[in-house]
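>>> what's the 3D shape of this:
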Amino acid sequence: MTLVQTRKLGRNGPEVSAIGLGTMGMSDLYGPADDAESVATIHAALDAGVTLLDTADFYGSGANELLIARALQGRRREQVVLSVKFGSRRTPDGGFQPVGYDVSAAAVKDRLAYSLRRLGTDYVDIYRPARLNPDVPVEETVGALEEVRQAGYIRHIGLSEVGPDTLRRAAAVATISDLQIEYSMLSRGPEKAILPTTRELGIGLTAYGVLSRGLLSGHWSTARTLGPNDFRTRSPRFQSGNLQHNLRLVDALTAIAGRLEVSVAQLAIAWVAAQGDDIVALVGARRRDRLTESLGAAALELDEDTLAEIDAAVPPDAAAGDRYPSPQMVTLDSERG
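I've put the predicted structure just below:
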């Protein structure tokens, strides 16, 4: 397996692997997963040089943090960078409450206390709100994060899915290590105003959804059946007409990948990495074979001609359908930036 190189997250953030492992699908939202295989996948990632593990306290209502704690037993804590999101509220049936995110100053400290206990650690490397609440000023949330940082419970402050104006307000309160946001060949919104702002402010970008929820994996087809708990059943990009359009874009990428003798997934991950040394790609592999494929992108360097060929095959705004259903899109400050 390719040994992953490192990148620095922002001007003042931590040094992390250029490809990180997002663990949401191991516990939530993508249908059934195998805990033993998930742990084995985390171990394989760490052995390959992956140091960044991304989770959230609401993934599986805490189950994902417990899974990571199990996987890290016997490992040196300082060799792993744990990125944790908070703020989303769940319901007993596994759903999400349709109310504002819980990102008040009191919630910052309360949610962190539970995460520290579940993860079996006395500090989190990067702690961030998953979304902001328009009724809670970002200055309040970031101010509380700075308090727990100064107390030693977190090392760095991150944000997720916020726009340029909010980034500036947050950065005026405390040092922000990185912004986590969806960024892929099919989700290029950050290029317009967000990436220029993060670069101006010295904030790194952690890209999730680099395979666009599986669309860019090269393993998707219109015949695939999803379980009732798989959130892609409600995703606009996976609805019938949109799905067919988006898979035609993947067909065009398949030809490019074939010429380079790589998979479409590797091409998609390498494309994200090629957009700047300040960008770290999160892959959501739940199995070791998918992880091995994804990490193969670390050895792939795309020249200018290939990048231009990709842009011609999948231009900006080429994807059909929003990346979330309408009720969720309106919660994204990043979409208003």
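>>> make it CA atoms for all contacts and neighbour counts henceforth
Noted.
>>> Can you tell me the SS state at residue 71?
Here residue 71 is recorded as helix under DSSP: H, G, I helix; E, B strand; the rest coil.
>>> hang on, it packs against residue 45?
No. Counting by CA atoms under 8 Å, residue 71 does not reach residue 45; the two are 11.0 Å apart.
>>> Here is a second sequence; please produce its structure as well for comparison:
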Amino acid sequence: MQQRALGQHGLEVSPIGLGTMGMTMAYGPGGDRDEGIATIRRAHELGVTFFDTAELYGLGKGLNEQIVGDAVAPFRDEVVIATKFGFTFDEQGRSVGTDSRPEHIREVAENSLRYLKTDVIDVLYQHRVDPDVPIEDVAGAVRALIDEGKVRYFGLSEAGPETIRRAHAVQAVSVLQTEYSVFERQVEAEVLPVVRELGIGFVAYSPLGRGFLTGDVKPAEEYDETDFRRTNPRFQGENYRRNKQAIDRLGELAEAKGITTPQLALAWLLAQGDDVVPIPGTRNQRRLEENVGAADVILTADDLAAIHEIVPEGAAGARYTEERMPVWN
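The predicted structure is shown next:
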């Protein structure tokens, strides 16, 4: 696949990456470790060069990063690995708060290097903004790791315009990762203009709307107790019914083009700008191949207009429950 530039500092990745969160958490019981490794290696065979993990996805124990590290070991120099810091965990591995103190950032980074079996982290993100630590201190801590050769690029996740500007003034931010999809458009008003002004690349997580845009969905109450979607507002009641109707219409549009609904949704994101890279997550190789195929889909102006008519403002319902909603500033 032709590469895309993320930011203006030399970082280049495939137009579609692979998110690995679902291999160990959030979408029901974690998958099989060997299955995860096989999926990552198949992604590499298909031309994917961008793999996204995090301390959080390994429940604070490195479980997810170890899968990624083992999977990419045979071709480490050919790919970009992104990981994240910023949480604290209880004994069960549940996140119980944010922690972006400089000393904690260094501790997490050293752990990640070990789990990933690598000498350098390509992209190190702050996973969520910590209200108790000035973003300047966070940027300074990552800058020190960059100066030491342990990190290549600095990223933020779910940060607002002011935070992005303040961080960028201390250490150049190469990438912002935030939820963005046909179903989730909040970034378009203020965040995308700022990252484009500053030359920061944009990574879209949950580009398939937590699986809603695959069309293979069911109401919240039918998901496992460990599944994120069981409490997600978009999968509940009237929101679910309205969103399912939108998905059915998008499916008809996709079918008319000879593609699948996920491919339509990912192609829509790729059409939003050459600085946008979606990272759909899957542990299923068939789904992976389908997602990667979206890189070859070209949407016409009429296609884009039809999608906008179906979902002019995104999905019905909030993307998180109120207590989990990221606060931008």
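>>> before we move on, back to that, neighbour count for residue 71 and residue 45 of the first structure, which is higher?
For the pair residue 71 of the first structure and residue 45, the greater number of neighbours falls to residue 45 (25 against 18), based on other CA atoms under 10 Å.
>>> hang on, the more buried one in a helix?
Yes. Counting by three-state DSSP, residue 45 of the first structure is part of a helix.
>>> Quick one: map it onto the second structure.
Alignment note (TM-score structural alignment): residue 45 of the first structure maps to residue 43 of the second structure.
>>> Ignoring the adjacent residues along the chain, who's closest to that match?
Closest residue in space to residue 43 of the second structure, ignoring its immediate chain neighbours: residue 288 at 7.0 Å, by CA to CA, 6 or more residues apart in numbering.
>>> Over to residue 209 of the first structure?
In space, residue 209 of the first structure comes closest to residue 182 once its chain neighbours are excluded; the distance is 5.3 Å by CA to CA, 6+ apart.
>>> The one you found maps to what in the second structure?
By TM-score structural alignment, residue 182 of the first structure lines up with residue 179.
>>> measure its match to residue 276 of the second structure for me?
Per CA to CA, to the nearest Å, residue 179 of the second structure is found 12 Å from residue 276 of the second structure.
>>> Compare those two and say which one has the larger neighbour count.
residue 276 (26 against 22).
>>> which residue lines up with the more buried one in the first structure?
By TM-score structural alignment, residue 276 of the second structure lines up with residue 279.
>>> Mutual contacts of residue 179 and residue 276 of the second structure, please.
Residues touching both residue 179 of the second structure and residue 276 by CA atoms under 8 Å, 6 or more residues apart in numbering: residue 204.
>>> Where in the first structure does the longest helix along the second structure fall?
The single longest helix within the second structure, with elements called by DSSP state H, is helix 237-257. The aligned range for helix 237-257 of the second structure in the first structure is 240-260, by TM-score structural alignment.
>>> Show me how far stretch 291-311 of the second structure is from its chain's centre.
Distance of stretch 291-311 of the second structure from the chain centroid (CA atoms, centre = their mean, to the nearest Å) equals 20 Å.
>>> Pull up the aligned stretch in the first structure for it.
Mapped onto the first structure using TM-score structural alignment, stretch 291-311 of the second structure spans residues 294-314.
>>> quick one: terminal-to-terminal distance for that stretch?
Per CA to CA, the first residue of stretch 294-314 of the first structure is 20 Å away from its last.
>>> Ok, stretch 272-292 of the second structure next?
Counting by CA to CA, you get 17 Å between the two ends of stretch 272-292 of the second structure.
>>> Could you give me the buried positions within it?
275-283, 285, 287-288, 291-292 (16 or more other CA atoms under 10 Å).
>>> Now intersect the residues you listed with the helices, please.
285, 287-288, 291-292.
>>> now residue 71 of the first structure: how far from residue 117 of the first structure?
Applying CA to CA to residue 71 of the first structure and residue 117 of the first structure gives a distance of 15 Å.
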